[in-house]
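J.: sequence unavailable; structure follows:
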């Protein structure tokens, strides 16, 4: 389904009014079904404004992902790879120690939610942005320009557990007491594809299919692959972005330095990520939990795991398979 891309503010407001009747919620956060995906109420107007007003540059780099699939981590990796020549020397003075990754690589849906048309004129090239929206709903300028898209996915089991814990930390959800019945309810929602920016299947396949058709424009990464083979995947990412590591950098352990600087352990220990808020709905520390592959085994019952794993099986039926899923996850799921 192609984006409607309303052309002016009046069209945008009319479209918002028309869509508002189709709604559900993830905990206490209303979502509206728009162009086939679930869009949160807090950024709904921003999504529509972003579609109609954003003009991509050929040099733009955009990270796309579902929520809780490694977005914060990959933002830090992309920023560090692209800007590593600007900040040589002492890693303790790197911008990641001063600003949260979401400040350095802002989400466009949020940026357009905070202003009718944000001023992007002072953003240096290459501009680094992120989106959670499905590929088909992106602005036309992103799809027709030469800008590059990096997509990161994660196995559905760990994604659910991370999403579950993340939303429990929202200010509006502080009074909720999580128990197995409530988790069962949200496993059902998740498996029925009622999740922020879902359906997951459509989201993942949209970017995956585009990466197959146009590998120079879309790079498809797996969270588990970044964890298991970080060096190989960072080299692949850097080459795709046009900022490859030189032989001298490899010999000088620059790749290892990037991996260490951007590791979850390192990011969690930075003072900037221990307090404060980039977004008004949650504190920065809510962005950093365990980040472990297979943590779902500590939270999901066998029945829950089997239901969620069925989402992977549906993807397999249409030709997609998680490269690292078999060794990291599948062997532990009951059948």
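T.: Received, thanks. Computed from a prediction, not measured in an experiment: that's the story for all the values here. Residues are numbered from 1 along each chain as shown.
J.: CA atoms for contacts and neighbours, from now on please.
T.: Fine.
J.: in what helix or strand does residue 24 lie?
T.: strand 23-26 (DSSP states H and E).
J.: output the contacting helices and strands for the helix or strand following that strand.
T.: Next in sequence after strand 23-26, counting helices and strands by DSSP H and E, comes strand 29-34. With contacts taken as 3 or more C-alpha pairs under 8 Å, 6 or more residues apart in numbering; DSSP states H and E, strand 29-34 sits against helix 9-19, strand 23-26, strand 37-40.
J.: next one for the comparison:
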């Protein structure tokens, strides 16, 4: 028989904007059951190499941009790895550990990926093998203002599934942690506590100082940056236009690639959230 905590962990949250499947609480975080199964497979079978690069993030915090920048840096430092972003979406270049490599129906074989292997994950650090901390592999974590993260996530679900949940209700659920990979702050905290081994990048700083951040990321990866070229190649406008030129494409999650590019701005939450909501947000989390 399950313990009270195990029973609690199996309760499905009543979040009306999640219309793409059930979530369950596992180790304090909300995920689809298949992501939890995949995380167990990752911990059991993924052995990080010292040359591996893991791009970690909470959903809608700048994942696509970080993938693009990392891929561009590596491609300009070696002619044998990583495809041109002019022909592929960043999500096609950097695979997700929990879906494309260790999911129920993996589409890629990890043993066939050339070094340095680059992976992405929305999983908390505790869901990854302990050897991620000791193998010497490099982990980059991108984060973003929680209000902008929430607004971007809410728009994505509304556009993809046509949900009609009010921003007020969605906001309340976000504050309670009832979002994919949530709670948001706990997700960040796990990586922050390992910051002696994890490079932190913020969406806001990347937006304000792209050259400086590209240079820092390249140094962290042991690469020589071609800063101006990489910044131009990975600009929001360039990436979005490339997707439009290629026509409609579908991500493994079922999301159209074009939906990953909405505004790409800082402070859009001011157009959606009231002062009262932000005060409530602040009182709970800051």
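T.: That came in fine, so what should we check first? Keep in mind the model is a prediction, meaning the values are calculated, not measured.
J.: nearest to residue 288 of structure 1, out of the helices and strands packed on strand 29-34 of structure 1?
T.: Residue 288 of structure 1 lies closest to strand 23-26 among these, at 20.0 Å (C-alpha to C-alpha).
J.: what's next to that closest one, contact-wise?
T.: For strand 23-26 of structure 1, the surrounding residues in contact (C-alpha atoms under 8 Å, 6 or more residues apart in numbering) are 30-33, 194-196.
J.: how far away is residue 147 of structure 1 from residue 35 of structure 1?
T.: 23 Å (C-alpha to C-alpha, to the nearest Å).
J.: and these two? which has more neighbours close in?
T.: residue 147 (21 against 15; other C-alpha atoms under 10 Å).
J.: skipping its backbone neighbours, what lies nearest that one in space?
T.: Closest residue to residue 147 of structure 1 apart from its sequence neighbours, by C-alpha to C-alpha, 6 or more residues apart in numbering: residue 58 at 4.4 Å.
J.: which residues does that neighbour contact?
T.: 145-148.
J.: Three-state assignment for it, please.
T.: coil (DSSP: H, G, I helix; E, B strand; the rest coil).
J.: okay, helices next: where are they in structure 2?
T.: Assigned helices in structure 2, in chain order: 4-9, 33-45, 63-77, 90-93, 146-161, 167-175, 184-192, 203-208, 210-220, 227-233, 236-246, 275-285 (criterion: DSSP state H).
J.: looking at the ones you listed, which is closest to residue 266 of structure 2?
T.: Closest among the helices of structure 2, using C-alpha to C-alpha: helix 203-208, at 6.4 Å.
J.: how big's the offset between that closest one and structure 1?
T.: Once the two are superposed, helix 203-208 of structure 2 sits an average of 0.6 Å from its aligned residues in structure 1 (mean C-alpha distance after the TM-score superposition for structure 1).
J.: now stretch 154-164 of structure 1: which residue numbers in structure 2?
T.: Counting by TM-score structural alignment, stretch 154-164 of structure 1 lines up with residues 144-154 of structure 2.
J.: hang on, the earlier thing: what's the most buried one of the helices and strands packed on strand 29-34 of structure 1?
T.: strand 37-40 (a mean of 24; mean count of other C-alpha atoms under 10 Å).
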